[in-house]
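A.B. asks: this one's structure only:
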């Protein structure tokens, strides 16, 4: 059973969830120690092509997959035969195999690899080294790893950290700094930044400038601002929205900001599979409001095929404020 992301994880001063946070602290210490030990003992493998890692320091919700898609777009625009490589989280197939959107679905390969396969050749592999070698044998001249900052299997040419740049009242991207499960961090902030080469701070299309206090944390690293922009307008008329991502409340905000007539919104856990009961619930909510249904493209690929014609997909893309500077960084790394 998948669980929804606790909102109190992202509270900077931990006023809510205090009891749960305290009880989970010992587990967090074990998690952090195990991660540090695994990273320290690893011997990364060089597969002979540039490897660009897109990762984050928190458990989901930063926008790393849109950044991976944009990195693939920019590399391929530069003439680099870049392939995506993912673990295939949420899929039943172990790989290594190349994702084929015509024959694979999210239950096979996971939702994120299926999205990446729409932009460039994409591979899944539980064994990243085996997956990388398969991609290189198939012609890849650069690899873009999705969600790989804590995976040390491959020698990385460039390690990018994607950070959710939204700060609202007491809501902070790293919460109070606690490591999972007492907070959102996969590892302590300093440890994660120490292995990074650059930071991407992700903002909503209509958000103000990034918080200077947040940017100050990354002063020692090249830092780029990217914005999640709608690829098109939301569907017209009243809509019931839903999303199964790490921070579904951000989709609700984004739809409203884009002018969607959002009459109701249903959050689901990250990577949720939509059961007949879930779909019946959503259809009922839409009927109550005489509205359509709209969701993210990441959720849309997880829907049963016969439901995709009944539900609108609202895709977003990452675009860099300093695209030229970021493209230069990629070009230098992909040589």
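C.D. replies: Cool, got the structure. Quick caveat, the model's predicted, so the values are computed rather than measured.
A.B. asks: hey, let's count contacts and neighbours off CA atoms from now on
C.D. replies: Will do.
A.B. asks: So which residues of the chain form strands?
C.D. replies: 51-55, 82-86, 97-98, 122-124, 142-146, 158-164, 198-204, 223-230, 238-243, 261-267, 292-295, 312-313, 316-320 (DSSP state E).
A.B. asks: Adding distance to residue 182 and mean neighbour count, write those strands out as CSV.
C.D. replies: Formatted as CSV, those follow (distance: least, Cα to Cα, whole Å; neighbours: other Cα atoms under 10 Å):
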stretch, distance to residue 182, mean neighbour count
strand 51-55, 20, 27
strand 82-86, 27, 29
strand 97-98, 35, 20
strand 122-124, 30, 28
strand 142-146, 25, 26
strand 158-164, 19, 24
strand 198-204, 24, 23
strand 223-230, 28, 20
strand 238-243, 24, 24
strand 261-267, 21, 18
strand 292-295, 29, 23
strand 312-313, 33, 19
strand 316-320, 30, 20
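A.B. asks: show me where the chain has helices.
C.D. replies: For the chain, applying DSSP state H gives helices covering 18-41, 64-77, 106-109, 111-116, 128-137, 189-194, 212-216, 248-257, 276-289, 297-300, 305-308, 323-333.
A.B. asks: Need the contact partners of the second one.
C.D. replies: Contacting residues not belonging to helix 64-77 are listed as 54-56, 81-84, 112, 116, 119-120, 144-147, 162, 228, 316-319, 327, 330-331 [Cα atoms under 8 Å, 6 or more residues apart in numbering].
A.B. asks: Below is an additional structure, to be compared with the one above:
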């Protein structure tokens, strides 16, 4: 699903105002859900979540946190996978079973897919986890969180400030932030300044940006057909252009969209006709059939944060580091 443009208008449009009463109902349902008591884990639980639908950079944030958390296990719903779990993700699991993001995270830490988050946390505890990292699930009440980090796309912020379907919010910003400990804004320096001008936070705001991993490839003037099924595909295409690639064709897909044989055959035929190399994101590459992966280059990105101290202080306070 592509986000409607009016969600991110500078101020609510007429359509957004007409839909606002439905947003109030949605917010009320969220409030009732999160008020329920969750499973109190025996180890610290950190949640990486957001207040909006769509991608904000949660997976790169989770990877960066894994590097700071000794003995961490990840628990995730496994969006797009069919396994209910809890099951520990293996690198040879197909994405259709466990989802694409868990496959990425499993390369960095033991990762559990569980539709029932509490069952996933218990499985991780029994396997010896010293810390649990919940990938997403901020509005899921099944597990008590010791610290929640709200990740926001600095360029889009919180949109028009309205809840679904009038806007992109899962719950009102002020309400959600009361359960959180830190806001992590991801974007360029200019986007960060724009976000800061629009949003005054009662919580510490940590600034970060996504940086391509140096893989040794020379992207300069490389003709590429890029495709991406992430929250904001245009960011991926802009990153490739920033590396000097000649993006002759950009194909935005829906977030987590299955890469069906017909779609891949079309993309490969178009790339051949354009004399271009197929390129996609690290997350999309996890959904490619093994036989097709050698034909596609992937560009991984990692979160860079200038000052981790506001997050580290809170991690120490709950005994996570």
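C.D. replies: Structure received. Just so it is clear, the structure is predicted and the values come from calculations on it, not from any experiment.
A.B. asks: quick revisit: so of the helices of structure 1, which one's packed in deepest?
C.D. replies: Among the helices of structure 1, helix 111-116 has the highest mean neighbour count (mean count of other Cα atoms under 10 Å), at a mean of 25.
A.B. asks: Mean per-residue distance, that one versus structure 2.
C.D. replies: By mean Cα distance after the TM-score superposition for structure 1, the fitted helix 111-116 of structure 1 averages 0.9 Å away from its aligned residues in structure 2.
A.B. asks: ok, residues contacting that helix?
C.D. replies: Counting contacts by Cα under 8 Å, 6+ apart, the residues touching helix 111-116 of structure 1 from outside are 65, 68-69, 84-86, 88-91, 99-101, 104-106, 122-124, 271, 297-299, 301-302.
A.B. asks: Residue range in structure 2 corresponding to it, please.
C.D. replies: Mapping helix 111-116 of structure 1 onto structure 2 (TM-score structural alignment) gives residues 100-105.
A.B. asks: The residue mapped onto residue 68 of structure 2 from structure 1 and residue 289 of structure 1, how far apart?
C.D. replies: Using TM-score structural alignment, the partner of residue 68 of structure 2 in structure 1 is residue 74. As for residue 74 of structure 1, its distance to residue 289 of structure 1 is 42 Å (criterion: Cα to Cα, to the nearest Å).
A.B. asks: Okay, the residue nearest to the spatial centre of structure 2 and residue 114 of structure 2: tell me how far apart.
C.D. replies: In structure 2, the residue lying closest to the centroid (Cα atoms, centre = their mean) is residue 58, at 3.3 Å. For residue 58 of structure 2, the distance to residue 114 of structure 2 equals 18 Å [Cα to Cα].
A.B. asks: Could you do residue 215 of structure 2 as well?
C.D. replies: 33 Å.
A.B. asks: Then residue 38 of structure 2?
C.D. replies: For residue 38 of structure 2, the distance to residue 114 of structure 2 - Cα to Cα - is 15 Å.
A.B. asks: Could you do residue 123 of structure 2 as well?
C.D. replies: Counting by Cα to Cα, the gap from residue 123 of structure 2 to residue 114 of structure 2 is 9 Å.
A.B. asks: what's the answer for residue 90 of structure 2, then?
C.D. replies: The value you get for residue 90 of structure 2 to residue 114 of structure 2, if Cα to Cα is used, is 14 Å.
A.B. asks: Which of these two has more residues huddled nearby?
C.D. replies: Legend: neighbour count by other Cα atoms under 10 Å for residue 90 of structure 2 and residue 114, higher for residue 114 (23 against 15).
A.B. asks: What does that one correspond to in structure 1?
C.D. replies: Checking TM-score structural alignment: residue 114 of structure 2 goes with residue 125.
A.B. asks: cool, residue 24 of structure 2 as well?
C.D. replies: So residue 24 of structure 2 corresponds to residue 29, using TM-score structural alignment.
A.B. asks: quick one, what contacts its match?
C.D. replies: residue 179.
A.B. asks: Mutual contacts of residue 123 and residue 114 of structure 2, please.
C.D. replies: residue 86.
A.B. asks: Could you report the separation of the residue nearest to the centre of structure 2 from residue 295 of structure 2?
C.D. replies: Taking Cα to Cα, one finds residue 58 of structure 2 at 28 Å from residue 295 of structure 2.
A.B. asks: Translate residue 264 of structure 1 into the numbering of structure 2.
C.D. replies: Using TM-score structural alignment, residue 264 of structure 1 pairs with residue 249 in structure 2.
A.B. asks: so what's its match closest to, chain neighbours aside?
C.D. replies: residue 225 (4.7 Å; Cα to Cα, 6 or more residues apart in numbering).
A.B. asks: Relative to residue 290 of structure 1, how far out is the counterpart of the one you found in structure 1?
C.D. replies: Under the alignment (TM-score structural alignment), residue 225 of structure 2 pairs with residue 240 of structure 1. Using Cα to Cα, we find residue 240 of structure 1 at a distance of 9 Å from residue 290 of structure 1.
A.B. asks: Residue 187 of structure 1 too?
C.D. replies: In terms of Cα to Cα, residue 187 of structure 1 sits 45 Å off from residue 290 of structure 1.
A.B. asks: neighbour-wise, which of those two wins?
C.D. replies: Neighbour count, other Cα under 10 Å: between residue 187 of structure 1 and residue 290, residue 187 has more, with 26 against 13.
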